[in-house]
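Novice: structural data only, the sequence is not supplied:
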């Protein structure tokens, strides 16, 4: 049902049933005594190999198991291309810890025993050419004990439990919506759950077009940069903790809302980060703002020159400000300083306008509990370690210290 609703080539389904072992000649003579609901009935090594290739971006051939001949290879294998979302389905899929380790989300479909039996009778008589007596005998001898011994105990590993199975349309709709949200995210957001890219609109794209244009005047660059910065700051503030609060409106009614986080401060990485201070002050009245100066030279050689931070910064949530995330080395220096000052990693939100993938990797791998909020992720870095397509030296353009006589060379 999830695959049908998504109808997206970026989502593929892999069935555990495709990986049953082929039965030997001896096992075929007493197939009625073979336990298809035991973990050893599956070729888990082949399943792991297939999943590993898919996760590494390789196409695979998945066998089609013939439940009448009890072997695979009768029909051509199913060719499955790598995809953004892989749905791995099967009754014993949570049993092996190596398989569980592959999963980003684990869903246990909980269905009433009578419903499970009815569905099994319909499936096995129609698809596997078994009579009802054989199905019932197998259910009481193998299926029910296997459920109690191997399936039900794995329920504890699930992130989500869906009662009533496929009849629970609300739960299925929520899962479908979650997958659609993930598909709509930048690829890096799928790797790093602590990375947040603001959803793009034509307004945002238009502002980015203006601030990235080398011919844009300083006045327009500052104006549209400030608008983008305000959006990033507001989005970042949305990730702060809150407490519920009720107020009485002028009509005498009760409004249930939230109270803002009180223990908050900003820290700007001089000097580009100072361009973001006004937007933060406009959103948070009287907020304390600290400063960090880091000398940057190419990809290496970052050196802390100066820092002035609130004395009680360890008790506050920190919004770290720097409009450009390039190599990530300066950010690592700044975050490391905050940690040494006693700020919990999870209390840091790093705000920037544009990010290079290299910088995202460096920061997210080094500090998996901080949050990064950005408005766009660019292609990468050039040989001078500048973000491309980028927007040039942000501080120079914002504060008017760039070379006004600099010639813009049109691409040939």
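Specialist: Here it is on my side, so go on. Everything quoted here is computed from the prediction, not taken from an experiment.
Novice: CA atoms for contacts and neighbours, from now on please.
Specialist: Noted.
Novice: what's around the nearest residue to residue 83 once chain neighbours are set aside, how many residues?
Specialist: Spatial nearest neighbour of residue 83, excluding adjacent residues (Cα to Cα, 6 or more residues apart in numbering): residue 10 at 4.8 Å. Residue 10: 13 surrounding residues under other Cα atoms under 10 Å.
Novice: how many neighbours does the spatially closest residue to residue 280 that is not a sequence neighbour have?
Specialist: Closest residue in space to residue 280, ignoring its immediate chain neighbours: residue 233 at 6.3 Å, by Cα to Cα, 6+ apart. Number of residues near residue 233 (other Cα under 10 Å) recorded here: 26.
Novice: got the contact list for residue 233?
Specialist: Residues in contact with residue 233 (Cα atoms under 8 Å, 6 or more residues apart in numbering) are 279-280, 283, 351.
Novice: okay, it and residue 279: tell me how far apart.
Specialist: The gap separating residue 233 from residue 279 is 7 Å, by Cα to Cα, to the nearest Å.
Novice: also residue 91?
Specialist: If you measure residue 91 against residue 279 using Cα to Cα, the figure is 53 Å.
Novice: what lies in contact with stretch 188-203?
Specialist: Counting by Cα under 8 Å, 6+ apart, 182, 185-186, 232, 235, 357, 364, 368-377 sit against stretch 188-203.
Novice: equivalent analysis for stretch 98-116, please.
Specialist: 48, 93-94, 155, 157-166.
Novice: turn those into CSV, columns for neighbour count and secondary structure.
Specialist: Shown next, in CSV, are those (neighbours: other Cα atoms under 10 Å; DSSP: H, G, I helix; E, B strand; the rest coil):
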residue, neighbour count, secondary structure
48, 14, helix
93, 19, coil
94, 25, coil
155, 18, helix
157, 15, helix
158, 15, coil
159, 11, coil
160, 15, strand
161, 16, strand
162, 18, strand
163, 14, strand
164, 14, coil
165, 17, helix
166, 15, helix
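Novice: now the two most distant members of these.
Specialist: 48 and 164 (29.4 Å; Cα to Cα).
Novice: what's the offset of the helix ranked longest in the chain from the middle of its chain?
Specialist: Ranked by residue count, the top helix of the chain under DSSP state H comes out as helix 218-237. Relative to its parent chain, helix 218-237 has a centroid offset of 26 Å by Cα atoms, centre = their mean, to the nearest Å.
Novice: tell me how many other residues surround the closest residue to residue 158 other than its chain neighbours.
Specialist: Distances taken as Cα to Cα, 6+ apart put residue 106 closest to residue 158, at 4.8 Å, once the chain neighbours are dropped. Neighbours of residue 106 under the rule other Cα under 10 Å: 19.
Novice: contacting residues for residue 242?
Specialist: 258-261.
Novice: the residue sitting nearest the centre point of the chain: which element?
Specialist: In the chain, the centroid-proximal residue (Cα atoms, centre = their mean) is residue 190; its distance is 3.3 Å. Element membership for residue 190, per DSSP states H and E: helix 187-191.
Novice: okay, one more to line up with it:
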């Protein structure tokens, strides 16, 4: 991820797209944002988790993003809006603004969006101006500073349209909301925020918004990894997405190097116990109690990765239950001294398990000579 969109950026059309025709011979647009010159330099370190959120206008994309940000309160999360990357309109275009299609892919400065995202991927902060829908130009002051973060939410109606933008995403979410609901929200929003009258809103919807949704936005639904019906009202879907993001963020980079390394998903219960065992004010009794609980979770998680065999049993109601049989001939190896703290949890989970002990002894301070001694190993009794 990240290489395909950096090299050989495909040039897109800069002409103004109207209702079925292009205006030629106009002065080139000046977006008011720093134009890309060369690719970002420097080493690409830990890459952020990029989530694309697409859907029709007023479908609830921003609400979904806000809910994700609120629940990921322990992570650094930033929101990048595609609406910030509209082209500035020239005077001729402003005169015919009622015939301008803001829902067409050509209305967006995708090159600038790619440039800003590329900088964020390389750990560089970017300044994004706010687009003014009254003057149809960027407000160059004040700009919005977006800092590099663990999670980047890229939201917009057409963020799935360009393959170079899609290539940057780790997860793609499509917010699917009924057309009548979207229209009602759009009327309420545009009358309040943009000062438009209802007739103008409905005229624009029938001429541009609905056709653009059918032609450009809805077809990108096939690229989504997750589809959320009803948008921000679907709390269950958002909760599941947040849990998935937490799992991905909690996985150390070593998981990519060692395929047999597994990381237990962090929960508030686990974090609470970690807080207690790390607190200098925690009593010895409480430390031992919560440390044993954490160790047992590790043991149980590890046992789940051992091989199992299918087994059928007869239940007390004389029905057949198809389950699995635990591994036989298990043993534990305790590496003295720290390993001994895990013995009780292993015995509690594996009835009658044999546990041997290994002592690793180092001679000298240089650590060059290491000896291991087999103290006891009852597995030989099998």
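Specialist: Thanks, I have the structure now. Keep in mind that this is a model prediction, so the values were computed, not measured.
Novice: before we move on, the earlier item: and after the helix holding residue 190 of the first structure, which helix or strand comes next?
Specialist: strand 195-197.
Novice: tally of neighbours for the closest residue in space to residue 349 of the second structure that isn't next to it in sequence?
Specialist: Among residues not flanking residue 349 of the second structure along the chain, residue 300 sits closest, at 7.1 Å (Cα to Cα, 6+ apart). By the measure other Cα under 10 Å, the count of residues near residue 300 of the second structure is 15.
Novice: can you show me the helices along the stretch 251-400 of the first structure?
Specialist: 277-283, 329-340, 357-366, 394-399 (DSSP state H, counting those that start in this stretch).
Novice: so which of those gets nearest residue 31 of the first structure?
Specialist: Nearest to residue 31 of the first structure, of the helices of the stretch 251-400 of the first structure and by Cα to Cα, is helix 357-366 at 50.9 Å.
Novice: let me know the angle separating that closest one from helix 329-340.
Specialist: Helix 357-366 of the first structure runs at 20 degrees relative to helix 329-340, counting by axes from the mean of the first three to the mean of the last three Cα atoms, to 10 degrees.
Novice: give the aligned range of helix 357-366 of the first structure in the second structure.
Specialist: Taking TM-score structural alignment as the measure, the second structure aligns no residues with helix 357-366 of the first structure.
Novice: show me what that helix is packed against.
Specialist: If you count contacts as 3 or more Cα pairs under 8 Å, 6 or more residues apart in numbering; DSSP states H and E, helix 357-366 of the first structure packs onto helix 329-340, strand 380-381.
Novice: distance to residue 56 of the first structure and mean neighbour count added to those, as CSV?
Specialist: Listed next are these as CSV, based on distance: least, Cα to Cα, whole Å; neighbours: other Cα atoms under 10 Å:
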stretch, distance to residue 56 of the first structure, mean neighbour count
helix 329-340, 28, 19
strand 380-381, 22, 18
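Novice: could the ones you listed be laid out in TSV, adding distance to residue 28 of the first structure?
Specialist: TSV is the format used below for these (distance: least, Cα to Cα, whole Å):
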stretch	distance to residue 28 of the first structure
helix 329-340	62
strand 380-381	58
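Novice: which one of these lies closest to residue 25 of the first structure?
Specialist: Among those, strand 380-381 sits nearest to residue 25 of the first structure (Cα to Cα), with 57.9 Å.
Novice: in the second structure, what range does the closest one match?
Specialist: The aligned range for strand 380-381 of the first structure is empty, by TM-score structural alignment.
Novice: sorry, back to before: buried subset of the contacts of stretch 188-203 of the first structure?
Specialist: 232, 235, 357, 364, 369-377 (16 or more other Cα atoms under 10 Å).
Novice: what's the neighbour count on the equivalent of residue 324 of the second structure over in the first structure?
Specialist: Here residue 324 of the second structure is matched to residue 259 in the first structure, going by TM-score structural alignment. Around residue 259 of the first structure there are 11 other residues, counting by other Cα under 10 Å.
Novice: which residues touch residue 259 of the first structure?
Specialist: 242-245.
Novice: do residue 131 of the second structure as well
Specialist: Residue 131 of the second structure neighbours (Cα under 8 Å, 6+ apart): 83-86, 137-139.
Novice: please indicate which of the residues you listed are buried?
Specialist: Buried among the contacts of residue 131 of the second structure by 16+ other Cα under 10 Å: 83-86, 137-138.
Novice: now do the helices in the second structure.
Specialist: 61-71, 91-95, 110-121, 163-166, 179-193, 198-204, 210-212, 235-250, 254-257, 268-278, 284-303, 343-349.
Novice: need the winner for burial among those helices.
Specialist: helix 110-121 (a mean of 20; mean count of other Cα atoms under 10 Å).
Novice: thinking again about what came up before, what's the closest of the helices of the stretch 251-400 of the first structure to residue 148 of the first structure?
Specialist: Closest among the helices of the stretch 251-400 of the first structure, using Cα to Cα: helix 357-366, at 40.3 Å.
Novice: so who does residue 318 of the second structure touch?
Specialist: Counted by Cα under 8 Å, 6+ apart, residue 318 of the second structure has zero contacts.
Novice: chain center to stretch 119-135 of the first structure: distance?
Specialist: Per Cα atoms, centre = their mean, the centroid offset for stretch 119-135 of the first structure relative to its chain is 41 Å.
Novice: repeat for stretch 257-273 of the first structure
Specialist: The answer for stretch 257-273 of the first structure is 25 Å, by Cα atoms, centre = their mean.
Novice: kindly report the same for stretch 206-214 of the second structure.
Specialist: Worked out by Cα atoms, centre = their mean, stretch 206-214 of the second structure lies 30 Å from the chain centre.
Novice: about what we covered before: what would the contacts of residue 131 of the second structure look like in TSV with distance to residue 179 of the second structure?
Specialist: Compiled in TSV, the contacts of residue 131 of the second structure are given as follows (distance: Cα to Cα, whole Å):
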residue	distance to residue 179 of the second structure
83	20
84	24
85	25
86	24
137	29
138	30
139	32
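Novice: quick check, nearest of those residues to residue 209 of the second structure?
Specialist: Among these, residue 83 lies closest to residue 209 of the second structure (Cα to Cα), at 14.7 Å.
Novice: counterpart of the closest one over in the first structure?
Specialist: By TM-score structural alignment, residue 83 of the second structure lines up with residue 17.
Novice: picking that back up, greatest separation within the contacts of residue 242 of the first structure: which pair is it?
Specialist: 258 and 261 (9.4 Å).
Novice: which neighbours do the two share?
Specialist: Residues within reach of residue 258 of the first structure and of residue 261 at once, by Cα under 8 Å, 6+ apart, are 242-243.
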